[in-house]
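>>> Predicted model and sequence follow; I will ask about them next.
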Amino acid sequence: MDDLALAPEAHFEAASEREQRSPDRLFTLKEGDVFLVCDASGDIHGVADGLFHNDTRLLSRLILRLDGSPPALLSSAVGRDNVIFTANATNRPLTPIGAVTTPEGVVHLERKRLVWDGRLYERIRCVNYGDAPATLPLDFSFDADFKDMFEVRGQTRAQRGRRGAPTVLPNGVKFQYEGLDGARRECVIAFSEKPAHLDAHHASVRLELAPRAPKDLYLEVGPEEGPPPAARRFRRASLVAKAAMRRRLRRGGRVQTCGRLFNAWLDKSRADLALLTTDLPTGPYPYAGIPWFSTTFGRDAIITAWQLLWLDPSLAKGVLAYLAHTQAEEHSSFRDAAPGKILHEARRGEMAAQGEVPFGRYYGGVDTTCLFVALAAAYAERTGDRPFLDQIWPALLAATEWMDSFATSDPLGLIRYERGAKTGLLNQGWKDSHDSIFHADGRTPEGPIALVEVQGYAYAAYCGMARLAATRFDRDRAEAWRRRAEQIRQAVEARFWMPELSYYGIALDGENALCEVKASNAGHLLFVGLPSPDRAQAVMRTLLGGGFANGWGLRTLASDQPRYNPMSYHNGSVWPHDTALCAIGFRRYGGADAVPRLLSALFEAAVHFDMRLPELFCGFPRHAGEPPVAYPVACLPQAWAAASVFGILQACLGLHVDGWRHELHVRSPRLPWGISELRLENLPVGERRLDLVFCEADGRVMVLPGRNEEQGVPLITHT
């Protein structure tokens, strides 16, 4: 059978229900490679929502109605640990049965759901608070479209696989799809009670509710048939899912402050990171974000892990292990691969398997390889974990050899990109939208392109490899890598600096003409420590000025630049991780007082986003009484956005762990605005765990030992 169109009634919705919904009004659950996106009522409409597994949308529609009408929503939330979604609703007036009418607001309906072991579990609890019995008709409409994630994002396909006719089971429906890749995909929805009416896209269940006597209906959605949904299965899934989340949340150190709202932001950020982190055979790995990027991304994971490195080194270890395992070994123009390159992203959907998109294993990120090496060096300095570094040393050498190839192929020795095939990414830095790199007159530059921040990452990578080689007593390599780092530093200072603007340009084009554009990319040079001190101060002044600082963070592009658009993806929006990396750079160059200011801006933005910073938000200037403006299709949660509070908090505290010497250094600490005490608990330093208290007294921040008196870790403070 050819791919079938959905039943017309499955497409019918009121216009208001099909309107695009802002990500801060959607709710997400994730476990492993399965995630759910639904609206505040718990419904799935098949827009950008659904139940997804391995880049395929299984459940594309699940809508609940009470007697044909939407229940009146009372509240919605995902629990503090991100495990269970709850929606509370009540009835509108029910159709009378005989002479009895159940009035509005008498029946309470609670939807609880979670994702565990590849399945969606839901309990619908109904309570009649009236004095008379009530008949509650629950009507469900559902469908499974098996769309690839790239189709959901809007890409059209010339051909799709074969969708079989749904199979109506005694208590549910099974949907089937055979992809062009030969894989057979199934989705089964099942109910704990046999529906009064059941067809391929609808089910009706009538519940008889005695006064004040709860009655539960369970449903499950999974890739195969299972035992009938029941209370014990829901309870067991809830218990094991919560236990697994607790284990993830216990990794690394913990931060608590005297500020209740600030703590809520810290807790939500940590819970989001735990939600997004999947335990792979190589170790924990943070998937980039939901819904569009719930898979392994190299760049995102590296920067996420780097921001968490001081608190939880195990995340960086898992990221490095996976990326070493998936390192490219051959040339492929289609996948933008070359020996030694580090993965940009990996997809497991039908379109990737068929080669309709190159992202099955795609290496078109020019910065990821440099960042991989730089993170490995930072991990070494944080932990002193020599056995693991020995394990990934061949991958580090291969990555460095790929970087070395530019020393001979490029006249300036700079790291450049140019996509190998038209199906690949046009721009291959972190600002990878098609219009993010341009000349001052608005022209799109011809490649190969050398991005300014990528040279900074390469500089950090070579400096790091030189230090690692020194620990291995390899003086020749250490010296060679130091020379290469210096070569890149001099090239950046000579070719990217704009004297008339006292700022670095965003890129060099294929003719080595500078794109004289003021973008936040230059702030990443401060993060890695490349600029001279006087130029770093000039960059800081520009970034903290009104062109970049909009009151909620730092814009990606100054407001006086061509292509500036505060509603764009990369040309004037605010990305929390970008702001955090710039703030870390400020601390490196003596701008410690600016760090709490930027942390406060992000915190106040998070308050307006229910304590969860999105991937990005619009760059409009801040006005009193007005919230930050949401970007309509931002991922929420997003890993490096969630990690940004911890990266910038480390910069506030001036904290550095010397893993080789098992020492903790604190330099001129600052506290977030409005916070007079901060507790750091269970911080791993070597084989020990350290507790510290940062407290403000007489205008100074003091650092005191925590509850463990004999901690055995030297604490070295610098003024």
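Arrived safely.

>>> going forward, measure contacts and count neighbours with C-alpha atoms only.
Will do.

>>> My read is that Phe206 contacts Leu138, right?
To be clear, residue 206 is Arg; Phe isn't right here. Yes. At 6.1 Å, Arg206 counts as touching Leu138 under the criterion of C-alpha atoms under 8 Å.

>>> For Leu692, pull up the helix or strand it's in.
In this structure, Leu692 is located in strand 688-697 according to DSSP states H and E.

>>> Going by contacts, tell me the helices and strands next to that strand.
Secondary-structure packing of strand 688-697 (3 or more C-alpha pairs under 8 Å, 6 or more residues apart in numbering; DSSP states H and E): strand 677-685, strand 700-705.

>>> ok, and for it, which residues are buried?
689-696 (16 or more other C-alpha atoms under 10 Å).

>>> do the same with stretch 338-352
Residues of stretch 338-352 classed as buried: 338, 340-352 (neighbour count, 16+ other C-alpha under 10 Å).

>>> Would you reformat those residues as TSV and include distance to Thr28 and secondary structure?
As requested, the buried residues of stretch 338-352 are arranged in TSV below (distance: C-alpha to C-alpha, whole Å; DSSP: H, G, I helix; E, B strand; the rest coil):
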residue	distance to Thr28	secondary structure
Ala338	36	coil
Gly340	36	coil
Lys341	33	coil
Ile342	29	coil
Leu343	26	coil
His344	24	coil
Glu345	21	strand
Ala346	21	strand
Arg347	20	coil
Arg348	20	coil
Gly349	20	coil
Glu350	23	helix
Met351	24	helix
Ala352	24	helix
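
>>> take a look at this one as well, against the first:
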Amino acid sequence: MNQAEKNLVNEQESASKYAILTATTYADDRVKVLNRTDTFGIFDRWGDVLPLPDGIHGLYHRDTRYIHHLQLQLNDTRPLLLSSTVREENESLSVDLTNQELHDEAGYRIPKGSIHIRRSQFIRNGIFYEKLEFMNYHHQVCSLVCILSFSGDFRDIFEVRGLKRQARGKLLAPFSPEPHQLILGYEGLDKIRRYAIIDFKKNVPQLQLHEPVAAVFPLTLQPGRPHVLEYNISFREDSLQRIGTDHGKALKHLQLQLQEVRESFPEIFTSNEQFNNWINRSKTDLVSLTANTPHGKYPYAGVPWYNTAFGRDGLITAYETLWLLPELSRDVLFFLAAHQADAFDKATEAEPGKILHEMRHGEMVNLHEVPFQHYYGTIDATPLFVMLAGAYYERTADLAAVQKLWPHIQRAMEWIVQYGDRDGDGFLEYFSQNQHGLSNQGWKDSFDAIMHADGKLAQAPIALCEVQGYAYAAFQSAARLAHLMQQPHLAETWENKATQLKKQFNERFWDDAMQAYVLALDADKKPCRVMSSNAGQVLFTGIADPEKAAVLAKRLLQPDMFSGWGIRTLSSKEVRYNPMSYHNGSVWPHDVALIAKGLARYGHQQQMLALLTGLFDASLFIELQRLPELFCGFERRKGEGPTAYPVACSPQAWSVAAVFLLVQAMLHIEIHAPAKRLYFHKPVLPEYLNNVRIRHLPLTKQQVCSFTVYRYQANDAVGIQFMEKPEDWEVIIVQ
């Protein structure tokens, strides 16, 4: 074996065992997803959950797949599919089915298409609900049997992702404590019993307790008369308490909750109906991912693989929506402050002041088979936390919140200075302290995401270019807040560090030949001269020198970086480029949105519009106009949509929130609440948007404004008309 082959083997052996295996692909399944924070379901178009090999169909709760088989049959045959859709508000999956040709016990023929079956499914408060409505359109009575089959494998989400375990707990025998109730159970190696409690309403079935467990309903359907079956499944740990209510009441409560949230969200309405659909779908997706916690609301990262709290994802999602929903940023900050590390722990990579990377539940984290119960292996969440705190105050003038957060901000800054900068060179670096943790700890955390131009992987400690931008923004934010908290010496210290970091960064990371910032510095401080989207993210933090930003703006739109849909994570000219990889050539909507915001910051609005248009066009080809976590980086082909990445999360919080940051970049609107000023700096509208109306945009807790931005057809100039605005607020428009 030569050295090159040895290097390849070493790389493969060092690959993160937490990668999502492509064997679990569902890109070709046309699945339907229902999610409500800790609970989600992945169904086929029939509304079934099928036990496919390496499949991800299932009903999941708190990182465990409780149900991996749920199927409807009529007389042992599968109904024919008519249509299937997730409703506009994401509240339910509606499926229309009909019968194949059937025969009853007496041999009477039931013609194909005689029976209509409507399935209505939704999730609320950790419970799955289903209502089945049967209507007989035949002219005679139809007698048939409805069979609902259930199985639960109770697999941890990491098992579903492909991680192999040496041992598992034991499945419990199904039992029926009451005639209308069926219970599936599992006793984990963590000594926790997990139960799926199936409660049947309206009709009591005949239960078959062998695998798969079945509930059998003999039906006699009169012509033109509806027949209804209802059941729900509760997901419980160490408890058999019944907590479900009937389908109608639960759905009504869910719809009321959604209405309250919808009314609290400012209205964005444009002249383009497809653009409106993109905004509205993104809004409902974000709501479905947002959990209620003791510290306020928190956006979970994404379904199915990351349906939990992630520090980086929550912070960036909050940043993307800060101008519209500042209270979400406040809650994200308080949640992460409550989980800030206060001691050293190599197993979880915790250090005093560090901000959380990931929280997990389930059997495998309880047994420490994976280190993610409370895991801190991230280099960027801590500076992003401080950056968001400063941006939140600028947006809201919420002094009370800053006062509560101030001790946590100080501790975060201490971590940045003492532990983030490992060698005292002024840059933030990372390396994994735990052999079972993440080897790369920026947002591109694949094992092979950080490399040199020859393809050789960079060795840690690694200083990523975009992370230096986050640190710069954190120093600036902390300095402003220190002035607010009447600590001028601290403010001066951090202002000086910001100035020095910007100077040093532009000297060490800029590469004239590349016309871009290098990806990173490795352990030997050698630059990784690789063209990547990380360089684009540098722009939105403001650390780039203006003349370098102008050069970079042009470089990012070159064909090797811009696929036509968005900015590739890695240039197509690089050795490790692979458009089908997770981080080495794919396109991530949140990444594109951050770059677009950075381009607007430096006044490069035409390049920003190219990115906005690319993602908007991509959304038109994607089901529900729901931008996934990522898609492949192949060059845009005429008449075709972007190529799906096989295991991308969808919905994914920072992807669905990308549209809101893009709208902000397009209007280039900034809200400075302490000064009571509203800025529009060179706003632009693309040719497919004649106007954009924003209604009830909060300025303070008591004050809102409403306005319309419109484009003059003659010269593409932009005008702004206010419908309402507080008298004591100033509007500054720079054309």
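Right, received. Where do you want to start? No experiment lies behind these values; they were computed from the predicted model shown.

>>> one step back: what's the closest of the buried residues of stretch 338-352 of the first structure to Glu110 of the first structure?
Gly349 (33.8 Å; C-alpha to C-alpha).

>>> ok, the residue of the first structure sitting at the aligned position of Pro79 of the second structure - contacts?
For Pro79 of the second structure, the aligned position in the first structure is Pro71, judged by TM-score structural alignment. Pro71 of the first structure makes contact with 65, 89-92 under the criterion C-alpha atoms under 8 Å, 6 or more residues apart in numbering.

>>> any idea which residue of the second structure is furthest from its center?
Each residue of the second structure has a distance to the centre, and by C-alpha atoms, centre = their mean the biggest one is for Ala106: 53.2 Å.

>>> What is the neighbour count of the aligned partner of Thr556 of the first structure in the second structure?
Applying TM-score structural alignment, one finds that Thr556 of the first structure aligns to Thr569 in the second structure. Counted with other C-alpha atoms under 10 Å, residues neighbouring Thr569 of the second structure total 30.

>>> Cross-check the contact I'm expecting between Thr569 of the second structure and Ser533.
Yes. Contact criterion C-alpha under 8 Å: Thr569 of the second structure and Ser533 qualify, at 4.7 Å.

>>> intersection of neighbour lists for those two?
With C-alpha under 8 Å, 6+ apart, Thr569 of the second structure and Ser533 have common neighbours Met561.

>>> For the stretch 401-550 of the second structure, which segments are assigned as strands?
Ranges of strands in the stretch 401-550 of the second structure, per DSSP state E, counting those that start in this stretch, are 463-464, 510-511, 516-517, 520-521, 527-528.

>>> any chance of those in a markdown table, with distance to Gln181 of the second structure and mean neighbour count too?
Formatted as a markdown table, the strands of the stretch 401-550 of the second structure follow (distance: least, C-alpha to C-alpha, whole Å; neighbours: other C-alpha atoms under 10 Å):
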| stretch | distance to Gln181 of the second structure | mean neighbour count |
| --- | --- | --- |
| strand 463-464 | 55 | 27 |
| strand 510-511 | 66 | 19 |
| strand 516-517 | 62 | 28 |
| strand 520-521 | 58 | 27 |
| strand 527-528 | 61 | 25 |
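
>>> Would you mind putting those strands into a markdown table with distance to Arg330 of the second structure alongside?
As requested, the strands of the stretch 401-550 of the second structure are exported to a markdown table (distance: least, C-alpha to C-alpha, whole Å):
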| stretch | distance to Arg330 of the second structure |
| --- | --- |
| strand 463-464 | 27 |
| strand 510-511 | 35 |
| strand 516-517 | 32 |
| strand 520-521 | 32 |
| strand 527-528 | 36 |
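
>>> among the ones you listed, which is nearest Gly426 of the second structure?
Comparison of the strands of the stretch 401-550 of the second structure against Gly426 of the second structure by C-alpha to C-alpha identifies strand 463-464 as nearest, at 10.1 Å.

>>> Quick one: residues in contact with the closest one.
By C-alpha under 8 Å, 6+ apart, strand 463-464 of the second structure touches 427-430, 442, 519-522.
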